[in-house]
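Colleague: need a structure here:
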Amino acid sequence: MTDPLKIAIIIGSTRDTRLADKPAQWFADFAAAERPDLTFEVLDLRDFDLPFFNEAASNAWVPSQSPQAVAWQKKIAEFDGYIFVTAEYNHSIPGVLKNALDQAYVEWAHKPMGAVGYGGVGAARAIEHLRLIAVELQMVPVRNAVHIGGGDFMAISPLGKNGEMSEIAGHLEGSAKALLEDIAWWGRATKAARA
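Modeller: Now for the predicted structure:
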């Protein structure tokens, strides 16, 4: 039996008033219960204090000099796949998430990625943009994603009812299961290919 795949759940916002904690914790708990064949770890960008990308080049070409970037690279290298929890800012991902993606290259390559997005349209545009960035980083974007939008978004947002994730979980579980299945399938395939 092979070791279980290790999947990072990356919180892609650092705002003081972010909503990310609710969907990230819900998804981490759901994923752990649904897929005991995988292991999950939540990574919060607040914990990494990444500077703005200011290296001579990507670490695909030149080793990074920033100690924070190197620590980030070492951490994300531990994983077989990634699920990003993202808001949608002006039809794209938060700047801190883009910066975190830019701080590595080698570590992302040939691994699957998916997303849990929240916002008025379920962060659909941000997730599409995230997938385009992932392709350039040689990740494998998976088809399925969790989109928390419209009434579900307003049900949990402080801008609306500020309710608990349990109020909308039934609407999200099907897409969450599909996302996890995609990550597991592509995670096994890419891990075998990397070996």
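Colleague: Going by C-alpha atoms from here, please, whenever you check contacts or count neighbours.
Modeller: Will do.
Colleague: Where does the residue nearest to residue 180 when sequence neighbours are not counted sit, in terms of helix or strand?
Modeller: Excluding the flanking residues, the one nearest residue 180 by CA to CA, 6 or more residues apart in numbering is residue 31, at 7.2 Å. For residue 31, the enclosing helix or strand under DSSP states H and E is helix 21-34.
Colleague: Report the angle between the helix or strand just after that helix and helix 21-34.
Modeller: Sequence-wise, the next helix or strand downstream of helix 21-34 (DSSP H and E) is strand 38-44. Inter-element angle recorded for strand 38-44 and helix 21-34: 170 degrees (by axes from the mean of the first three to the mean of the last three CA atoms, to 10 degrees).
Colleague: What residues of strand 38-44 count as buried?
Modeller: Of the residues in strand 38-44, 38, 39, 40, 42, 43, 44 count as buried by neighbour count, 16 or more other CA atoms under 10 Å.
Colleague: Contact partners for the residue nearest the centre of the chain?
Modeller: By CA atoms, centre = their mean, the chain has its centre lying nearest to residue 84, at 1.1 Å. The contact partners of residue 84, by CA atoms under 8 Å, 6 or more residues apart in numbering, come to 9, 10, 11, 12, 113, 114, 115, 116.
Colleague: now the angle from the helix or strand hosting residue 9 to strand 38-44?
Modeller: Using DSSP H and E, residue 9 maps to strand 5-11. With the same axes, to 10 degrees applied, the angle from strand 5-11 to strand 38-44 works out at 30 degrees.
Colleague: Pull the number of nearby residues for residue 65.
Modeller: When neighbours are counted by other CA atoms under 10 Å, residue 65 registers 12.
Colleague: That one touches residue 55, doesn't it?
Modeller: Yes. Counting by CA atoms under 8 Å, residue 65 touches residue 55, with 6.8 Å between them.
Colleague: Run through who's touching the strand holding residue 9.
Modeller: Strand 5-11 is contacted from outside by 20-21, 24, 28, 37-45, 76, 78-86, 184, 187-188, using CA under 8 Å, 6+ apart.
Colleague: let's see this one next to it:
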Amino acid sequence: MIRIALVVGSTRPGRRGTAVARWVLDTAATHPAVAGGRAVLDLLDVADFQLPLLDEPVPAAFGAYTRPHTRRWAAAVAAFDAFVFVTPEYNHSFPAALKNALDYLYAEWQDKAAGFVGYGTSGGTRAVEQLRQVMGELRIADVPTQVALSMFADFTFTDPTDPTQPGTCTPAPHHADALSRMLEEIIAWSAALAPLRAQAQPLPA
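Modeller: Below you'll find the model as predicted:
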């Protein structure tokens, strides 16, 4: 079974990432691989780990984690074979909280596949563009298909003038098709990378 983490990258109060993640989980549940037990998608919310700005004295590449919050985050990430990153776009990039969470670890990310669900006024496309550069350095194989949700077309708000309202994620049907293709790619690439993960050195306790 391929274990896929749905990583919610925004920690902002009132974030819309929770609504997006709910849509991803509900839609992915009907995917044949998930429904048939070949893959499972579980939530991995950066906000739940309350990571401070990177405070490890040794670079992550050495794997010498000293902080309890780092070890907890490392254990959570290590348990998965692949990732779907849910990210908004902030000022042409992805959230600082997500970058911080990525920078905390190194070996735990490697030889795994990843896809992206972006959202924002431009569909989060520029945030995903920058995330792809980070994936390369972390040795994560990012798949080409992505989901780009528009704040104008793919969300429903009871009061569109209220910027604090999370709203409901109501994507057009073609986004579900893109998510399905992305999951197929993630599952295939993750399976192909399994021998590399098996050869990896055991992670530090």
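Colleague: Looking at the buried residues of strand 38-44 of structure 1, which one is closest to residue 164 of structure 1?
Modeller: residue 42 (19.2 Å; CA to CA).
Colleague: State the distance from the closest residue to that closest one other than its chain neighbours to residue 84 of structure 1.
Modeller: Using CA to CA, 6+ apart and skipping residues adjacent in sequence, the residue nearest residue 42 of structure 1 is residue 9, 4.6 Å away. Distance of residue 9 of structure 1 to residue 84 of structure 1, computed by CA to CA, to the nearest Å: 6 Å.
Colleague: show me where structure 1 has helices.
Modeller: Remark: helices assigned in structure 1 by DSSP state H are 21-34, 67-76, 95-102, 124-136, 150-156, 169-194.
Colleague: burial of residue 131 of structure 1, as a residue count?
Modeller: Count around residue 131 of structure 1 with other CA under 10 Å applied: 20.
Colleague: got a list of what it touches?
Modeller: If you count contacts by CA under 8 Å, 6+ apart, residue 131 of structure 1 has them with residue 141.
Colleague: Same check on residue 185 of structure 2?
Modeller: Counting by CA under 8 Å, 6+ apart, residue 185 of structure 2 touches 143, 145.
Colleague: Check the alignment and tell me where it lands in structure 1.
Modeller: When structure 1 is aligned by TM-score structural alignment, the residue opposite residue 185 of structure 2 is residue 182.
Colleague: What separation do you get for that match and residue 143 of structure 1?
Modeller: On the measure of CA to CA, residue 182 of structure 1 and residue 143 of structure 1 end up 7 Å apart.
Colleague: cool, residue 52 of structure 1 as well?
Modeller: 30 Å.
Colleague: on that earlier part again, what's the mean deviation for the strand holding residue 9 of structure 1 versus structure 2?
Modeller: Superposing on structure 2 and averaging over aligned pairs (mean CA distance after the TM-score superposition for structure 1), strand 5-11 of structure 1 comes out at 0.4 Å.
Colleague: That strand maps to which residues in structure 2?
Modeller: Going by TM-score structural alignment: strand 5-11 of structure 1 matches residues 2-8.
Colleague: from the middle of its chain, how far away would the matching stretch be?
Modeller: Its chain's C-alpha centre and that of stretch 2-8 of structure 2 lie 7 Å apart, by CA atoms, centre = their mean, to the nearest Å.
Colleague: and if you look at stretch 92-107 of structure 2?
Modeller: Centroid displacement of stretch 92-107 of structure 2 relative to its chain, using CA atoms, centre = their mean, is 11 Å.
Colleague: Kindly report the same for stretch 174-184 of structure 2.
Modeller: With CA atoms, centre = their mean as the basis, the mean position of stretch 174-184 of structure 2 lies at 15 Å from the chain mean.
Colleague: What residue in structure 1 is paired with residue 57 of structure 2?
Modeller: Counting by TM-score structural alignment, residue 57 of structure 2 lines up with residue 56 in structure 1.
Colleague: how much space between that match and residue 65 of structure 1?
Modeller: Between residue 56 of structure 1 and residue 65 of structure 1 the distance, using CA to CA, works out to 9 Å.
Colleague: again, but for residue 129 of structure 1
Modeller: Relative to residue 65 of structure 1, and taking CA to CA, residue 129 of structure 1 is found at 28 Å.
Colleague: measure stretch 10-22 of structure 2 end to end?
Modeller: By CA to CA, the extent of stretch 10-22 of structure 2 from end to end equals 14 Å.
Colleague: And that stretch, how far out from the chain middle?
Modeller: Counting by CA atoms, centre = their mean, stretch 10-22 of structure 2 comes out at 12 Å from the chain centroid.
Colleague: Chain neighbours aside, what residue packs nearest to the corresponding residue of structure 2 for residue 75 of structure 1?
Modeller: For residue 75 of structure 1, the aligned position in structure 2 is residue 76, judged by TM-score structural alignment. Closest residue in space to residue 76 of structure 2, ignoring its immediate chain neighbours: residue 44 at 7.9 Å, by CA to CA, 6+ apart.
Colleague: so what's the one you found up against?
Modeller: Residues in contact with residue 44 of structure 2 (CA under 8 Å, 6+ apart) are 5, 6, 7, 8, 76.
Colleague: roughly how far apart are the second one and residue 122 of structure 2?
Modeller: Same thing as residue 6 of structure 2. Distance from residue 6 of structure 2 to residue 122 of structure 2, by CA to CA: 21 Å.
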